[in-house]
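>>> Sequence and predicted model, in that order:
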Amino acid sequence: MYPKNAWYVACMPEEIADKPLGRQICGEKMVLYRGVEGAAKALEDFCPHRGAPLSLGFVRDGNLVCGYHGLEMGCDGKTVAMPGQRVRGFPCIKSFPVIERYGFIWVWPGDPAQADPAKLPHLAWAESPDWAYGGGLYYIKCDYRLMVDNLMDLTHETYVHASSIGQKEIDEAPVTTRVEGDEVITSRHMENITAPPFWKMALRGNDLPDDQAVDRWQVCHFTPPSHVLIEVGVALAGKGGIDAPQNEKAGSIVVDFITPETETTHWYFWGMARNFKPHDKELTASIREGQGKVFGEDREMLERQQENLLKHPERKLLMLNIDAGGVQSRRVIDRLLAAERPA
């Protein structure tokens, strides 16, 4: 169902600031915490003594201490000490490769020998002072691939997000889909339209009028295992659309990191990065609040969709031309899954 030999966002740094965090990723129950010198670490969430979850313990001197009987674990999965006991001969538990970068903590749930840091996606906006980012985390009760489908076909915005980013022109504008290696790209451009409420707010945030016609764009990029980054925005009509000068548009990147938990649940790390007024914290908070409401609308639809699919597994779903982005993304995922199967 999900490739394991890949980097997934496991958590945000603040989630392990004070205590260990238990999280299941790609079927692997793990505990994330900060070890020696504050480095992010991940171990199997299983104490080798009595099977208690290590995530209910605490960190002391860089070691993870089980909250049941005090067994101390090193970051390599080896037992270190236990009050009054000899435990260094205990078998190791799993440890998972971890990278902290771009404001996220990433984990590799598959074969550690294949955990190449070079395979981490490069996020130039996350390293630039000219960009601001605000986001959050939702727990979604559906197959992670349904979220990929949802993000690679934004036609649903007209209906699911009618009061924020939806408009009828989305239905009417043609969509193009192309595949470049393992990346799938869908594009939609709309010219000389009225900006919907969310984008009117963004125009005002960049000191632009919100009552003039605009050109709008949506360019969705899927990269494996389950990342979707979407170039979105509006520019004053006739100024060049996505290529308009910065002072004539409000453009952003919608950030979607989708981390499977089980076959029917996932962790959804969402946010928006923008390169206009990056130091305006109030604007960042306002955009984050608006985006959070939009993604909350997706959650109800996707979870109810999953319920229907589980109830009627025999039904074959229809495929239309607007589904091309999701279909091609699933083909990439299927190729990765096939490569991980034993010969």
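That came in fine, so what should we check first?

>>> From here on, just use CA atoms for contacts and neighbour counts.
Noted.

>>> residue closest to the middle of this protein?
Nearest to the mean C-alpha position of the chain, by CA atoms, centre = their mean, lies Phe257 at 1.2 Å.

>>> Would you verify that that one is located in a helix?
No - per DSSP: H, G, I helix; E, B strand; the rest coil, Phe257 lies outside any helix segment and is strand.

>>> And the helices in the stretch 51-200 of the chain?
Using DSSP state H, counting those that start in this stretch, the helices of the stretch 51-200 of the chain run over residues 144-152, 157-160, 168-172, 197-205.

>>> how far does stretch 135-154 stretch from start to finish?
20 Å (CA to CA, to the nearest Å).

>>> For Asp280, see how far away the residue of the chain most remote from its centre is.
What lies farthest from the middle of the chain is Gly84; by CA atoms, centre = their mean that is 44.2 Å. Distance, Gly84 to Asp280, by CA to CA: 55 Å.

>>> next one: Glu14
Distance of Glu14 to Asp280, given as CA to CA: 22 Å.

>>> can you check Asp149 too?
For Asp149, the distance to Asp280 (CA to CA) stands at 33 Å.

>>> So the two - more neighbours on which side?
Taking other CA atoms under 10 Å, Asp149 and Asp280 do not tie; Asp149 has more neighbours (18 against 11).

>>> hang on, isn't that one packed against Asp323?
Yes - the pair Asp149 and Asp323 passes the contact test of CA atoms under 8 Å, sitting 7.4 Å apart.

>>> Pasting the second one now:
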Amino acid sequence: MVGSTTAKIFDFPRNAWYVAAWDYEVGRKPLARTIAGQPMALFRTEDGAPIALADACWHRLAPLSMGTLVGRDEIQCPYHGLRYDSAGRCTSMPAQETINPSARVPAFATVDRFRYVWVWPGDAELADPDLIPDMHQMTDAAWTGDGELIHAPCNYQLVLDNLMDLTHEEFVHSSSIGQAELSESDFLTSHTDRTVTVERWMRDIEPPPFWLKNMRDRFPGFSGRVDRWQIIHFEAPSTIRIDVGVAEAGTGAPEVDRSRGVNGYVMNTITPETDRSCLYFWSFQRNYRLESQLITTQLRNGVHNVFGEDERMLAAQQAAIDANPGYEFYSLNIDAGGMWVRRILDGLLAAEGRSAVAPPTSAPSASVA
């Protein structure tokens, strides 16, 4: 056993970048989203710049997301018509010429990147775009793919736990990507102050159904054994890219030659909404058969079904946590990556003068067999 930590995980860093929406979701019609406990109204100016304002009018707290856009970059409250510019300053009040100088709503730093709109819900002066997690496979011409948004009814850290330990695939996804070798294989865990990596190789095994289909998409008629890999890359606060794939056994994939295989990246970025809900953005990107929309759609639909199984498990887990307040999580060797993630998040919270997670009773080892 690696250690234990309390199951009550409610808070989340606010001085951090989170995905608020797919870029196509944000337009000239205001969109309501809650990011790290903060309700926001999202829209674009006529020039296409993404804007995020607090979703509550200064006057009577009516949701601005129910309002309309006026002119190039102003949003009008749907209740009494107050207007706000993209910085959150009130520019017009009904039936009076003098505008109260305190009339403004918070505005949040926003950036378009990697097909997403990112928002910084904390101190805007600390919002450095260079801190946006790396998701370059989403826009790199060498990769293609598609994904979705899941509104998950659980604390966001439960999703991070799920993605940092993929041995659950053997049991939750037994008909698609799961196999016994997941639990039987060795893995290596490493970390920095903002990242965690968990690497697992399964050599000379039978490919599970999902990966056999993908091998045959690239190599028609393929049969035989494969080398399979899962390399999980976490970047604070909540982005996880998983380098996955299989290659014909013994053709050099563990030594970097993946030419006789298929390679994908499961791109995941999870945005806390409340203490019991989160926005889970995912995409499956691949670097083979880039021209095939059929494969793109089939992969998206296949991963959708896999993640539906995860969603049901996570909802049940959250219900059990709510029914057992104060219960401690007990961790196994396979939880080493997830425990380092929790330590990083706890450090981010401590830097903001807050704390949400009791420290583990013992530190996870950097290498686990």
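Happy to help now that I have it. On a predicted model such as this, the values are computed, not experimentally measured, just so you know.

>>> quick one: TM-score?
A TM-score of 0.95 describes the superposed chains when it is computed by TM-score structural alignment, normalised by the length of structure 1; 342 aligned residues with a CA RMSD of 1.6 Å.

>>> which residue numbers in structure 1 go with the helix ranked longest in structure 2?
In terms of residue count, the longest helix belonging to structure 2 (DSSP state H) is helix 293-323. Aligned by TM-score structural alignment, helix 293-323 of structure 2 corresponds to residues 281-311 of structure 1.

>>> Could you do stretch 127-146 of structure 2 as well?
Aligned using TM-score structural alignment, stretch 127-146 of structure 2 spans residues 115-134 in structure 1.

>>> what range in structure 1 matches stretch 267-276 of structure 2?
Against structure 1, stretch 267-276 of structure 2 falls on residues 255-264 (TM-score structural alignment).

>>> now do stretch 174-181 of structure 2
Stretch 174-181 of structure 2 covers residues 162-169 of structure 1 once aligned (TM-score structural alignment).

>>> neighbouring contacts of that stretch?
His156, Glu157, Thr158, Tyr159, Val160, Met190, Ile193, Pro196, Pro197, Phe198, Trp199, Val294 (CA atoms under 8 Å, 6 or more residues apart in numbering).

>>> go on, stretch 108-128 of structure 1?
By CA under 8 Å, 6+ apart, stretch 108-128 of structure 1 touches 4-8, 25-26, 28, 96-99, 102-103, 131-133, 273.

>>> ChimeraX command for the buried members of the residues you listed?
In ChimeraX, a selection of the buried entries from those looks like this (16 or more other CA atoms under 10 Å):
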select :4,5,6,7,8,25,26,28,96,97,98,99,131,132,133,273
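
>>> which ones among the contacts of stretch 108-128 of structure 1 are found in strands?
Among the contacts of stretch 108-128 of structure 1, the members found in strands (DSSP state E) are Tyr8, Ile25, Glu28, Val98, Ile99, Ala132, Tyr133, Ala273.

>>> Excluding chain neighbours, give the residue nearest to the equivalent of the fifth one over in structure 2 in space.
Matched across to structure 2, Ile99 of structure 1 falls on Val111, judged by TM-score structural alignment. Using CA to CA, 6 or more residues apart in numbering and skipping the chain neighbours, the partner closest in space to Val111 of structure 2 is Trp118 (5.2 Å).

>>> What number of residues are in the vicinity of the counterpart of Ala339 of structure 1 in structure 2?
For Ala339 of structure 1, the aligned residue in structure 2 is Ala351 (criterion: TM-score structural alignment). Neighbourhood size, Ala351 of structure 2 [other CA under 10 Å]: 12.

>>> What residue in structure 2 is paired with Leu54 of structure 1?
Using TM-score structural alignment as the criterion, Leu54 of structure 1 maps onto Leu64 of structure 2.

>>> Surely that match touches Ala56?
Yes - with contacts counted by CA under 8 Å, Leu64 of structure 2 reaches Ala56, the gap being 5.7 Å.

>>> quick one, which of those two is more surrounded?
Comparing Leu64 of structure 2 with Ala56 by neighbour count (other CA under 10 Å), the higher total belongs to Leu64, at 28 against 19.

>>> hang on, Glu15 of structure 1 packs against Val31?
No - contact status for Glu15 of structure 1 versus Val31: not in contact, 11.5 Å apart, counting by CA under 8 Å.
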